[in-house]
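Peer 1: My questions concern the predicted model and sequence given below.
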Amino acid sequence: MRKTLVFLSLIILTFLSCEKDDFCTQNPVTPNLILRFYDDSNRETLKVVDNLYVWAEGKDSLFINASLDSLFIPLNSAATETVYNFSKNNIINQFTIQYTIENEYISRSCGFKVIFNDVNFASNNTWITDFEPATLTVEKQTEAHVQIYH
């Protein structure tokens, strides 16, 4: 009887000492900025950008010789501004994104999520003729945040 009681106690202590596994199910937590490229003459029609090179100021290129109608780019969560260069056929357009940062606690396993508020866009409009911010907050990655016309 004593051996059985000791054995049961050890089993109970073993199960009580186990920690719950934490997995972050929200991936990615911090959203990227989503850009969609449209035809300037027909603003409802998506338009592919041929030979697109993209790089953040002071960084290497993200996409080399890509042809895209949409682009996901990360924003710098350690700063309040991110500057990207978009090159199309060797014509460079500088696109500046300014924002404020809000950290939101998600869970112990995921940590914090960065939400970009008060987002403002500026461009030197070389090959990009116009753009429309669709939102002033970048919190999710479910739809485009900016429509770029070229």
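Peer 2: That came through fine. Numbering: from 1, shown residues only.

Peer 1: all contacts plus neighbour counts: C-alpha atoms, from now on.
Peer 2: Will do.

Peer 1: Give me the residues contacting the biggest strand by length in the chain.
Peer 2: If you go by DSSP state E, the chain has its longest strand at strand 91-107. The set of residues external to strand 91-107 that reach it, using CA atoms under 8 Å, 6 or more residues apart in numbering, is 24, 77, 80-87, 111-128.

Peer 1: so where do the helices sit in the chain?
Peer 2: Under the criterion DSSP state H, the chain contains helices at 2-17.

Peer 1: From the contacts of strand 91-107, which land in strands?
Peer 2: 81-87, 111-123.

Peer 1: sorry, back to before: type out the PyMOL command that picks the buried ones from the contacts of strand 91-107.
Peer 2: Entered in PyMOL, the line below selects the buried ones among the contacts of strand 91-107, by 16 or more other CA atoms under 10 Å:
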select buried, resi 77+81+82+83+84+85+86+87+113+114+115+116+117+119+121+123+127+128
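
Peer 1: tell me the contacts of the residue positioned nearest the centre of the chain?
Peer 2: Of all residues in the chain, the one closest to the mean position by CA atoms, centre = their mean is residue 32, 1.2 Å from it. Neighbouring residues of residue 32 by CA under 8 Å, 6+ apart: 72-75, 138, 141.

Peer 1: Just give the closest residue to it, not the sequence neighbours.
Peer 2: residue 74 (4.6 Å; CA to CA, 6 or more residues apart in numbering).

Peer 1: try this one side by side with the last:
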Amino acid sequence: MKKSSLLFILLIIIGIGISISCESDDICPESTPTTPSLIIEAYDAENPTNSKAITKLVIGGIGNDKTLTNGIISATKIVLPLKTDANTTQFALIKDAFINDNGTPDDTSDDYYDGNTDKITINYSREEIYVSRACGYKTIYRNVTFTIVPDTDNWIKSRQSLNDNQSVEDESETHYNIFH
């Protein structure tokens, strides 16, 4: 009888020790800052202190077939994700966008967005920063530059960095202003 009582007490002690040493699941909280996106705000080129919505906007990444906007939108603030595996990201920003049915209104497979397209190039250097075991690493971007690719009909007239040696470390602040 004493052996079974001793074994029972030993099992309880081992069980308590195991439950104390176990950690809760490592889950990265949604509130934890991760790799930030580039924030751009739009202003009126004629009156630079006034915010001005970009009408009928579609944003797409250059080098892939994905659009960042869910359809055609109007916006005064643009959030652009930057590549974490390259030092350059390019986007096509289409103002006054519409769906071109390519002359085949009954066939949507050949439809595409059309309008006044301006292409922009974002260059930067990347730095990985450890966040936590649950969240892993995040990338921050240093020495960020923003170039408007010239064409015959640029709707983006100019851009302005809000800081010298612009970096993108969080999404709580605007990084660039564009004027159109």
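Peer 2: Structure's in. What do you need? No experiment lies behind these values; they were computed from the predicted model shown.

Peer 1: Can you tell me what the residue nearest to the centre of the first structure aligns to in the second structure?
Peer 2: Aligned by TM-score structural alignment, residue 32 of the first structure pairs with residue 37 of the second structure.

Peer 1: for residue 70 of the first structure, same thing?
Peer 2: By TM-score structural alignment, residue 70 of the first structure lines up with residue 77.

Peer 1: Burial check on the nearest residue to that match once chain neighbours are set aside, number of neighbours?
Peer 2: Of all residues not flanking residue 77 of the second structure in the chain, residue 41 sits nearest, at 4.4 Å (CA to CA, 6+ apart). Counted with other CA atoms under 10 Å, the neighbours of residue 41 of the second structure add up to 21.

Peer 1: quick revisit: pull up the aligned stretch in the second structure for the longest strand of the first structure.
Peer 2: Going by TM-score structural alignment, strand 91-107 of the first structure sits over residues 116-132 in the second structure.

Peer 1: Give me the contacts around stretch 60-72 of the first structure.
Peer 2: In contact with stretch 60-72 of the first structure (CA under 8 Å, 6+ apart) are residues 32-38, 46-55.

Peer 1: Wait, residue 48 of the second structure touches residue 178, no?
Peer 2: No. Taking contacts as CA atoms under 8 Å, residue 48 of the second structure lies outside contact range of residue 178: 9.4 Å.

Peer 1: Tell me which of the two has more neighbours.
Peer 2: residue 178 (22 against 14).

Peer 1: Looking at the first structure, name the residue matched to that one.
Peer 2: Checking TM-score structural alignment: residue 178 of the second structure goes with residue 148.

Peer 1: which residue in the first structure lines up with residue 87 of the second structure?
Peer 2: Aligned partner of residue 87 of the second structure by TM-score structural alignment: residue 80.

Peer 1: do the same with residue 158 of the second structure
Peer 2: Using TM-score structural alignment, residue 158 of the second structure sits opposite residue 130 in the first structure.

Peer 1: Tell me which residues touch the closest residue to residue 169 of the second structure other than its chain neighbours, please.
Peer 2: Leaving aside its chain neighbours, residue 169 of the second structure sits nearest to residue 140 (5.1 Å; criterion: CA to CA, 6+ apart). Residue 140 of the second structure makes contact with 35-36, 126-129, 167-170, according to CA under 8 Å, 6+ apart.

Peer 1: hang on, the earlier thing: show me just the buried residues among the contacts of stretch 60-72 of the first structure.
Peer 2: 32-38, 46-49, 51-55.

Peer 1: ends of stretch 139-148 of the first structure, how far apart?
Peer 2: In stretch 139-148 of the first structure, first residue to last residue: 19 Å (CA to CA, to the nearest Å).

Peer 1: Could you check how far that stretch is from the centre of its chain?
Peer 2: 10 Å (CA atoms, centre = their mean, to the nearest Å).

Peer 1: how close does residue 147 of the second structure sit to residue 177 of the second structure?
Peer 2: 12 Å.

Peer 1: Please apply the same query to residue 52 of the second structure.
Peer 2: From residue 52 of the second structure to residue 177 of the second structure the distance is 11 Å (CA to CA).

Peer 1: Between these two, which contacts overlap?
Peer 2: Contacts common to residue 52 of the second structure and residue 177, judged by CA under 8 Å, 6+ apart, are 42-43.
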